[in-house]
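> structure, please.
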Amino acid sequence: MKISVRTVLCGMLATAAIGAGGMAAAQPYPAKAIRMIFPFPPGGPTDLLGRAIAQKMSDQIGQQVVADNRPGAGGNLGLELAAKSPADGYTIVLTSPLIALGPLLYSKLNYDPFKDLQPLSLVATIQNVLLVHPSVPAKTLKDLIQIASKSPGKLSYGSGGVGTTTHLAPELMKSLTKTNIVHVPYKGSGLALIGLMGGDVDVLIMAVPASAPQVQSGKVRALAVLSDKRAVALPNVPTTKEAGFEGLEVPIWYGILTTTGTPKDIVARLHTELVKALTSAELKERLTSAGIEPMNSTPEQFAAFIRSENTRFAKVIKDAGIKPE
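Have a look, this model is predicted:
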């Protein structure tokens, strides 16, 4: 059977038309706004961090990255919402250590942080500092541990609530040093700081940006920064390692995830844009001026880090007798 040139050309044109239609259907990502869920109320350093990243990413990709504050259930509401969103790359979520600690602190989660959320990158850390009331006769971390060892149960520490970093960091210190310091929970770290300044508690571990002014004014005394390097705002305060205590590095860390099942090419694109934003001079300056240190990682590194933090604090939570809610 003879096939005319006309038939061949018509076939080629039809194929091209089908291909063009397919390309039109598969629009390049992102084709619309991306929602960034914040499992926290508006305001504060966490909100500043998320909005700064969202703005920078918006500038880069030509689509809006829209902030969506979803506080509630200790932060689990926002994470659950992200976990149950379509796996299309149009929902991402900013998380704190809750993503690692949630399974240890809550008996009934409506999502699995290890299975339902795809890590993209660690994005930032905020340093913590160990503070004491000026009446406590401790000038160094070693002094404090000696006092606590000689008088078990005499000293007390405040926290922003059960299961927070301000609670678990002192419990880690107690576990490592075999000391007994009584826990006094407050409804928020701000109230805990007021309690420390008033002498109602003796010790508090808190974020550097929120407590540096009180240290500088002499209202509280800083003994050590729980980090591998000194804080810019408190240059004369040694790190816990410099003070002679290994393994007591406990920053407040943040990362961004998306829904598990998101196509690999979209995960890669989101990661690329995050790293580009986090390494920009503009964003670095904006965050560091607020006491936030930007960082980045691969998705695999972030996933491994979440697992390691879960393992690290599982024993601490068990030894402290913290029961899942």
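> all contacts plus neighbour counts: C-alpha atoms, from now on.
OK.
> how about Thr7, secondary structure?
helix (DSSP: H, G, I helix; E, B strand; the rest coil).
> can you pull up the most central residue in this structure?
The centroid of the chain falls nearest to Tyr254 when counting by CA atoms, centre = their mean (1.9 Å).
> another one to check against the first:
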Amino acid sequence: MRTSRPWMTQAATRTTAVHIHHQTNDTTWRSYMTIRRAWPCLVFGAACLCPLPIQAQSYPERSIRMIVAFATGASHILAIALSEKLRESLGQGVVPDFRPGAGGNLASALAAKAPTDGYTLLLTSPTIAISPSLFKNLGYDTFRDFTPISLLATVPNVLVVHPSVPAKSLKELIALAKAHPHKLNFGSGGVGSGSQLGSELFKALAKIDIVHVPYKGASIALTAMLGGEVDMVVSTVPATIPFINSGRMRGLAVLAPERVASLPKVPTTAEAGMPQVVVITWYGMFTRAGVKPEIVERLNTEIVKALRMPDIRASFAKVGLDTAPTTSAEFARFLREETDKWARVIRDADIRVN
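Just a heads-up that it's a prediction; the model follows:
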């Protein structure tokens, strides 16, 4: 059994009833996995054959600032681990600068004002792909202001229900919701949060009518479900494992193309007949747009090298992070697909942030 990987789509189909474009899995997933298996050979083979330009060889000549969008959780773990590995490989300090606030947008706006010299990095989450469809005045433009360096890690999500809900599978949940429209509800970490968007995607593709109950944070939504306040929540796998294993929550489906090792008995949405419902929480590294390509390449090479180290992979796995290094171009395509995907969900669900 393999752990889930980030889903990088390339095609879309339209669901007429809800006007949401599905994104296909199989061809893209096989292609992406082929790229990932070949990537180490490509990186190190190219490094031997094509020396980097002199500027990239001398870079960096001073310390690098890594602006981090969140001060706790996976972002903190990634920032500390990668800053240490990059310091060793680059020969200069890489200093994490934790700037939480505004759901990650504060850090992105700050990074967008940095010089285009490669000495400022941004470590952030899907916020950078979601926020442009929710807010008018962000202080940054995802595609104009940043150059993607590499995807770093992913965390699969799972759809869980309270034990009192008489549904033992995703199909049974859909049938229950259709038999009792507007009776079931789902909790989320707030309006426009990833947990809401994941639930809205499922709701639209299943063509069911369930009520959104927003809370001030994903952990609060999970607590509310434990208390029986809501019927369903979409959350990250690591956050739900203790409750699923203790029977306080029931995992109906992992929202990923493959099952996860930590929840071996929970089927995927694809197995349940809904392969389009894929919700991956991811983390990526960016720098400013305009940074010289050879510097971006140097940063990508060192980050990928760090992510493939056994100690990094093992330490990340302990907290539910699956390392997911990519090329800069692959990450750019993935970012565009994620941005377009969530823009459609936000539009079709008419999600508005006050």
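> Pro96 of the second structure is in what secondary structure piece?
Per DSSP states H and E, Pro96 of the second structure falls inside strand 94-98.
> pull the residues that contact the helix or strand following that strand.
Next in sequence after strand 94-98 of the second structure, counting helices and strands by DSSP H and E, comes helix 105-111. For helix 105-111 of the second structure, contacts defined as CA atoms under 8 Å, 6 or more residues apart in numbering pick out 67-69, 99-101, 120-122, 124, 127-128, 131, 138-140, 287-288.
> the equivalent of Leu168 of the first structure over in the second structure: what's it in contact with?
Under the alignment (TM-score structural alignment), Leu168 of the first structure pairs with Leu197 in the second structure. Counting by CA under 8 Å, 6+ apart, Leu197 of the second structure touches 342, 345-346.
> can you list these in CSV and add secondary structure, neighbour count and distance to Ala47 of the second structure?
Listed next are the contacts of Leu197 of the second structure as CSV, based on DSSP: H, G, I helix; E, B strand; the rest coil; neighbours: other CA atoms under 10 Å; distance: CA to CA, whole Å:
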residue, secondary structure, neighbour count, distance to Ala47 of the second structure
Trp342, helix, 24, 36
Val345, helix, 22, 41
Ile346, helix, 21, 42
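> would you list the residues you listed in CSV and tack on distance to Ala206 of the second structure?
Listed next are these as CSV, based on distance: CA to CA, whole Å:
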residue, distance to Ala206 of the second structure
Trp342, 17
Val345, 13
Ile346, 16
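> residue in the first structure matching Ser315 of the second structure?
Match for Ser315 of the second structure (TM-score structural alignment): Arg286.
> wasn't that match part of a strand?
No - the assignment for Arg286 of the first structure is helix, going by three-state DSSP, so no strand is present there.
> need the contact list for it.
Contact analysis of Arg286 of the first structure by CA under 8 Å, 6+ apart lists Ala52.
> for the lengthiest strand in the first structure, packing partners?
Assignment by DSSP state E gives strand 117-126 as the longest strand of the first structure. In terms of contacts (3 or more CA pairs under 8 Å, 6 or more residues apart in numbering; DSSP states H and E), strand 117-126 of the first structure is packed against strand 252-259, helix 264-278, strand 293-294, helix 299-319.
> what is the neighbour count of Thr223 of the second structure?
Residues lying near Thr223 of the second structure (other CA atoms under 10 Å) number 13.
> mind checking the SS state of the aligned residue in the first structure for it?
Counting by TM-score structural alignment, Thr223 of the second structure lines up with Ile194 in the first structure. Of the three states, Ile194 of the first structure takes helix under three-state DSSP.
> quick one: Ile194 of the first structure from Val220 of the first structure, how far?
Ile194 of the first structure is 10 Å from Val220 of the first structure, where distance means CA to CA, to the nearest Å.
> so Pro132 of the second structure is in contact with Pro126, correct?
No - distance between Pro132 of the second structure and Pro126: 10.9 Å, which falls outside the contact criterion (CA atoms under 8 Å).
> about what we covered before: who does the strand holding Pro96 of the second structure touch, helix- and strand-wise?
So strand 94-98 of the second structure, by 3+ CA pairs under 8 Å, 6+ apart, packs with strand 64-68, helix 73-90.
> make it 6 Å
Packing partners of strand 94-98 of the second structure (3 or more CA pairs under 6 Å, 6 or more residues apart in numbering; DSSP states H and E): strand 64-68.
> quick one: the strand it packs on to chain centroid distance?
Here the centre of strand 64-68 of the second structure is set off from its chain's centre by 19 Å, with CA atoms, centre = their mean, to the nearest Å.
> start and end residues in the first structure for it, please.
Under TM-score structural alignment, strand 64-68 of the second structure corresponds to residues 34-38 of the first structure.
> next, the mean deviation of the matching stretch compared to the second structure.
When the second structure is superposed, stretch 34-38 of the first structure averages 0.9 Å from its matched positions, counting by mean CA distance after the TM-score superposition for the first structure.
> what do you get for stretch 45-55 of the first structure?
Looks like 1.7 Å for stretch 45-55 of the first structure (mean CA distance after the TM-score superposition for the first structure).
> neighbours around the residue mapped onto Asn236 of the first structure from the second structure, how many?
Asn236 of the first structure maps onto Lys265 in the second structure when the alignment is built from TM-score structural alignment. Neighbour count for Lys265 of the second structure, taken as other CA under 10 Å: 12.
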